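Colleague: Let me see the structure of the following:
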Amino acid sequence: MTTPAPRPTPDTAATSQQADAPREFPIRRGCPFAPPAEYGTMRGDDPVARITLPTGREAWAVTRYDDVRELLSDPRVSADIRHPNFPALGEGEQEAGARFRPFIRTDAPEHTRYRRMLLPVFTVRRVRAMRPAVQACVDDILDGVLAAGGPVDFVSAYANAVSTSVICELLGIPKENLEFFRDVTRISGSRHSTAEEVAHALGGLFGLLSRLIGERRDEPRDDLISQLVTGHLATGKVTEDELLSTLGITINAGRETTTSMIALSTLLLLEQPELAAELRQDPALMPAAVDELLRILSVADSIPLRVAAEDIELSGRTIPAGDGVIALLAAADHDPEQFDTPGQADFHRTDNHHLAFGHGVHQCIGQHLARLELEVALETLLRRVPGLRLAGDREQVAIKHDSATFGLEELMVTW
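Modeller: Below is the predicted model of the structure:
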């Protein structure tokens, strides 16, 4: 990798002007395979930028790779959603989050306790052992899609079906209504949902989980809910409300990001068939390809929401204690100082230390499972459906801009 020239440091006048006129955030992507073009401008001229959120609050957006990595590993930042300046992007996000307390929006020691509870299930060894089951699940779903015939909405019929079925299989949840889980996430993850709408959606999910917890108390099975009930709930390590919140965020976060990645990756491979051909010719490239797709797409771009517990200096700017700050993962993953040709998908890229799963103590606990699902879902699709193509014009692809996770609402395909 070549050594880039030093970046210019913003002068005092520019800093003052930028501070007086914060950018409106979030910023929409112009291309589904790249972050907003403005991220590049911010990274070069205003790397720790003032922004205005849909709630009317102001916060800071961090765009450089080194700064994002440093911020997310800094013990002086808080992920506690109850903080008055927490930079929530959705109208009902903070109120509902403060009520239900998802563990990704908590700090140590609370966050540590939840993470340790889940960690044994998501180790590399445990996830590797799941590959045959994930492959069987993907093959079964694809059998149904092919039998029904096209055109079909790829997001619903394949991407959501795969991600939701795998997480349901892991937890031991019946899979009769996969769209139910998608609807819950659609509402709870929307930036336009009110706190009441989020609470209603999560209430339906928690009702289902509460019934399953009761069943596992009486008849434990070989699934994650049973393990958590017998090993943590029954022993008093967690309350039922805490267990419900932990299971709820595991389902929502686990299935939504993977759904988005399967759908967007497939669209990218359809639009760049030379990359699909490369993977068909050499399937051993798939693990590296998945990491490169994770970097390119960075669907969880603005998930890392934090509050500065103390004054923090990054790139010559001081984020005052108490201010909200967002670490922009897509901006970091397209930083030319870290990645050569950052906008180009390169399945032979080495040292791909992307931040698509975040960084630090809150790094995604399910990243190994996500990689496995993507590898199996994409490899199986490329191998079994070589004639896959869009059903309709590219402009008809429905992009999901106003959700916590970037993705596609609908992708009509045929073969």
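
Colleague: From now on I want contacts and neighbour counts done on CA atoms only, so please keep to that.
Modeller: Will do.

Colleague: Can you name the residues that contact the spatially most central residue of the chain?
Modeller: Most central in the chain under CA atoms, centre = their mean is Ala300, positioned 3.6 Å from the mean C-alpha point. Applying CA atoms under 8 Å, 6 or more residues apart in numbering to Ala300 gives the contacts 257, 329-330, 356-357, 404-406.

Colleague: burial count for Asp20?
Modeller: Per other CA atoms under 10 Å, the neighbour tally for Asp20 reads 10.

Colleague: Pull out the buried members of the contacts of Ala300.
Modeller: With burial judged by 16 or more other CA atoms under 10 Å, the buried subset of the contacts of Ala300 is 257, 329-330, 356-357, 404-406.

Colleague: Let me have those residues in TSV, adding distance to Val290 and secondary structure as columns.
Modeller: As requested, the buried ones among the contacts of Ala300 are exported to TSV (distance: CA to CA, whole Å; DSSP: H, G, I helix; E, B strand; the rest coil):
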residue	distance to Val290	secondary structure
Thr257	13	helix
Leu329	17	helix
Ala330	16	helix
Ala356	11	coil
Phe357	13	coil
Ala404	21	coil
Thr405	18	coil
Phe406	17	coil
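
Colleague: if we take those, which one ends up nearest to Thr55?
Modeller: If you rank the buried ones among the contacts of Ala300 by distance to Thr55 using CA to CA, Ala404 comes first, at 14.6 Å.

Colleague: ok, now how distant is the closest one from Lys175?
Modeller: Separation of Ala404 from Lys175 (CA to CA, to the nearest Å): 24 Å.

Colleague: before we move on, what about Gln94?
Modeller: Relative to Lys175, Gln94 is positioned 30 Å away (CA to CA).

Colleague: ok, the two, which is more surrounded?
Modeller: Set side by side, Gln94 and Lys175 show more neighbours around Gln94, with 24 against 16, by other CA under 10 Å.

Colleague: so who does that one touch?
Modeller: With contacts taken as CA under 8 Å, 6+ apart, Gln94 has the following neighbours: 81-82, 86, 88, 195.

Colleague: how about a cut-off of 7 Å?
Modeller: Applying CA atoms under 7 Å, 6 or more residues apart in numbering, one finds that Gln94 lies in contact with 81, 88.

Colleague: Could you check which helix or strand contains it?
Modeller: helix 93-100 (DSSP states H and E).

Colleague: Could I get the buried residue list for that helix?
Modeller: Counting neighbours by 16+ other CA under 10 Å, helix 93-100 gives 93-97, 100 as buried.

Colleague: re the thing from before, now, which of the buried ones among the contacts of Ala300 sits nearest Arg29?
Modeller: Using CA to CA, the shortest approach to Arg29 within these belongs to Phe406, at 9.3 Å.

Colleague: list the contacts for the nearest residue to Asp222 once chain neighbours are set aside?
Modeller: Nearest in space to Asp222, with sequence neighbours left out and distances taken as CA to CA, 6 or more residues apart in numbering, is Gly172 at 7.9 Å. Residues near Gly172 by CA under 7 Å, 6+ apart: 223-225.

Colleague: one more to line up against the first:
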Amino acid sequence: MPHESATPLSTTGFQDDTPVAGAEPIRLPVERSSGCPFDPPAEMARLRAEQPLARLSFPDGHVGWLATSHSLARAVFSDARFSSRYEYLHLPFETGYSGELPVAPVGDMTGMDAPEHTRYRRLLAGKFTVRRMAFLGERIERITAEHLDGMERQGPTVDLVKAFAQPIPALTICELLGVPYDEHDFFQESTATVMSHGSTQEELAVALTAMHEYLRQLVLAKRAAPTDDLLSDLTRSDLTDEELTGLAVFLLGAGLDTTANMISFGTFALLSNPSQFAALRADPGIADQAVEELMRYLTIAQLGARSALEDVELAGQVVRAGETVIVSTEAANRDPERYPDPDVLDLRRKATGHLGFGHGIHQCLGQQLARVEMRAAFPALVSRFPTLRLAVPADEVPLRTGMNIFGVHRLPVTWGPERR
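Modeller: You can find the predicted model right below:
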């Protein structure tokens, strides 16, 4: 969440909360089916079939929209008439933040529009290419193998989040950026505070200030004595110290949290679908398809938000300037118009066009790195531990509700012969 001083939305000329005549606003559906943490709320499916663009009532009194179909999600994400700037947005859930949202901190690309966003994106695009990420593959495979060895020594019961899912992306992003890995616990705890909907303004400020100060000192050190890493590369650009520090906070937070949750939550899904676990173990060659299908099926970044900069006609409705459109990416990725049997996890499915990494100019910058990490992690895990299973009942696995990125807090797993 951003934390700088807010620019009140009412001063932008975009505020218009007049609801469409005859349309009764709904609240954001959040109730999931009992015992199934992987499926979106059932109400999302009903809306997608009957009212894919529905009026949505927000906790702050704003009335905007909820888009649930795949085609509408792509349309909103790719239309420059919809803004990502935080100060224009309303959020569909209660948060620990009061008042209008502030502008994005320097370096936070998620809260920017073109041309500011374009400048940052161009600087970074060449750093996260498919080819460059592939070069990291061998190192990531070694990191994966080392942590599987560690699990074996520690086992036969471990928390997969701490033992496996977090260290792989943490080591990788720290090495890529040139951040000492010894500090990853501090950054992960700070990132969790920033990602939580329930964090207070004071908690957010403390977490972000600590991250900024640490990385500001590191940026100054890289300028004085560059090393072979991405931050040192960027010291040769026209970025100021403030910009480079903010960008480092943004990249490190994203690199630590998202892929770690995909590895742990993806493992939970595989253990809950034994035929798919067996399919991946029998044929590691389907790893590429498996990663894309898990991204589609799980959609850990469940919601996107955009605000209309002008009146926009969408699905036969007029979205007025200033109205926020919430995009349910999890509902869009389960759209039967796009994917047959969308509620089935099928690792052999060609899940092209999924929105697990977003779409449009804000599509995930580090998606190729995430793919390399997951392609290494999932096949290696199921191969090393063919008897892997949950160590607690599935409904006792603690879910990351109330956070920007969905997943699990812990995933207790075990292996070996089952005890009778």
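
Colleague: Kindly provide the TM-score of these chains.
Modeller: Counting by TM-score structural alignment, normalised by the length of the first structure, the TM-score of this superposition works out to 0.90. Behind it: 392 aligned residues with a CA RMSD of 1.9 Å.

Colleague: And the buried residues of helix 93-100 of the first structure, which is closest to Ala159 of the first structure?
Modeller: Of all these, Glu93 has the smallest distance to Ala159 of the first structure: 25.2 Å, by CA to CA.

Colleague: What residues in the first structure pair up with the host helix or strand of Ser232 of the second structure?
Modeller: Following DSSP H and E, one finds Ser232 of the second structure within helix 230-234. The counterpart of helix 230-234 of the second structure in the first structure, using TM-score structural alignment, spans residues 224-228.

Colleague: what's the average distance of the matching stretch to the second structure?
Modeller: Taking mean CA distance after the TM-score superposition for the first structure, the mean distance separating stretch 224-228 of the first structure from the aligned residues in the second structure is 0.8 Å.

Colleague: Aligned against the second structure, show me the partner of the residue nearest to Asp222 of the first structure.
Modeller: Here Gly172 of the first structure is matched to Gly178 in the second structure, going by TM-score structural alignment.

Colleague: how close does that match sit to Ala269 of the second structure?
Modeller: For Gly178 of the second structure, the distance to Ala269 of the second structure under the criterion CA to CA works out to 33 Å.

Colleague: Same question for Tyr86 of the second structure.
Modeller: Going from Tyr86 of the second structure to Ala269 of the second structure by CA to CA gives 33 Å.

Colleague: ok, the buried ones among the contacts of Ala300 of the first structure vs Ala133 of the first structure, which is closest?
Modeller: Among these, Thr257 lies closest to Ala133 of the first structure (CA to CA), at 20.1 Å.

Colleague: ok, the nearest residue to that closest one once chain neighbours are set aside - contacts?
Modeller: By the measure of CA to CA, 6+ apart, the closest residue to Thr257 of the first structure outside its immediate chain neighbours is Thr405, 6.4 Å from it. Residues touching Thr405 of the first structure, when contacts are defined by CA under 7 Å, 6+ apart, comprise 257, 299-300.

Colleague: could the residues you listed go into JSON lines alongside distance to His362 of the first structure?
Modeller: JSON lines is the format used below for the contacts of Thr405 of the first structure (distance: CA to CA, whole Å):
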{"residue": "Thr257", "distance to His362 of the first structure": "16"}
{"residue": "Val299", "distance to His362 of the first structure": "16"}
{"residue": "Ala300", "distance to His362 of the first structure": "13"}
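
Colleague: in the match of helix 230-234 of the second structure, what counts as buried?
Modeller: Residues 224-228 are the ones in stretch 224-228 of the first structure that count as buried (16+ other CA under 10 Å).

Colleague: Equivalent analysis for stretch 300-314 of the second structure, please.
Modeller: By neighbour count, and taking 16+ other CA under 10 Å as the criterion, the buried residues in stretch 300-314 of the second structure are 300-309, 312.

Colleague: how near is Ala49 of the first structure to Pro342 of the first structure?
Modeller: The gap separating Ala49 of the first structure from Pro342 of the first structure is 22 Å, by CA to CA.

Colleague: And those two? Which one has more around it.
Modeller: Between Ala49 of the first structure and Pro342, counted using other CA under 10 Å, the more crowded position is Ala49 (23 against 18).

Colleague: What residue in the second structure is paired with the more buried one?
Modeller: Taking TM-score structural alignment, Ala49 of the first structure has Ala54 as its aligned residue in the second structure.

Colleague: Would you state the strands of the stretch 251-400 of the first structure in chain order?
Modeller: With DSSP state E, counting those that start in this stretch, the ranges of strands along the stretch 251-400 of the first structure come out as 305-308, 312-314, 317-319, 324-327, 389-390, 398-400.

Colleague: The third one maps to which residues in the second structure?
Modeller: Right, the one you point to is strand 317-319 of the first structure. Taking TM-score structural alignment as the measure, the second structure aligns residues 317-319 with strand 317-319 of the first structure.

Colleague: Mean deviation, the helix or strand following the helix holding Gln94 of the first structure versus the second structure?
Modeller: Downstream of helix 93-100 of the first structure, the first helix or strand assigned by DSSP H and E is helix 110-118. The superposed helix 110-118 of the first structure is, by mean CA distance after the TM-score superposition for the first structure, a mean 0.8 Å from where its aligned residues fall in the second structure.

Colleague: what's the next helix or strand after helix 110-118 of the first structure aligned against in the second structure?
Modeller: Using DSSP H and E, the next helix or strand after helix 110-118 of the first structure towards the C-terminus is helix 124-129. When helix 124-129 of the first structure is aligned against the second structure using TM-score structural alignment, it corresponds to residues 130-135.

Colleague: so how far does the matching stretch sit from its counterpart in the first structure?
Modeller: Compared with the first structure after fitting, stretch 130-135 of the second structure deviates on average by 0.6 Å (mean CA distance after the TM-score superposition for the first structure).

Colleague: Report the distance from that stretch to the chain centre.
Modeller: Going by CA atoms, centre = their mean, to the nearest Å, the spacing between the C-alpha centre of stretch 130-135 of the second structure and its chain's C-alpha centre is 21 Å.

Colleague: What residues of that stretch count as buried?
Modeller: Neighbour-count burial for stretch 130-135 of the second structure flags 133-134 (criterion: 16+ other CA under 10 Å).

Colleague: go on, stretch 277-290 of the first structure?
Modeller: 279-280, 286-290.

Colleague: now swap in stretch 71-81 of the second structure and tell me
Modeller: Of the residues in stretch 71-81 of the second structure, those with enough neighbours to count as buried (16+ other CA under 10 Å) are 72-78, 80-81.

Colleague: residues in contact with that stretch?
Modeller: By CA under 7 Å, 6+ apart, the residues outside stretch 71-81 of the second structure that reach it are 67, 82, 308-310, 327, 329, 332, 359-360.
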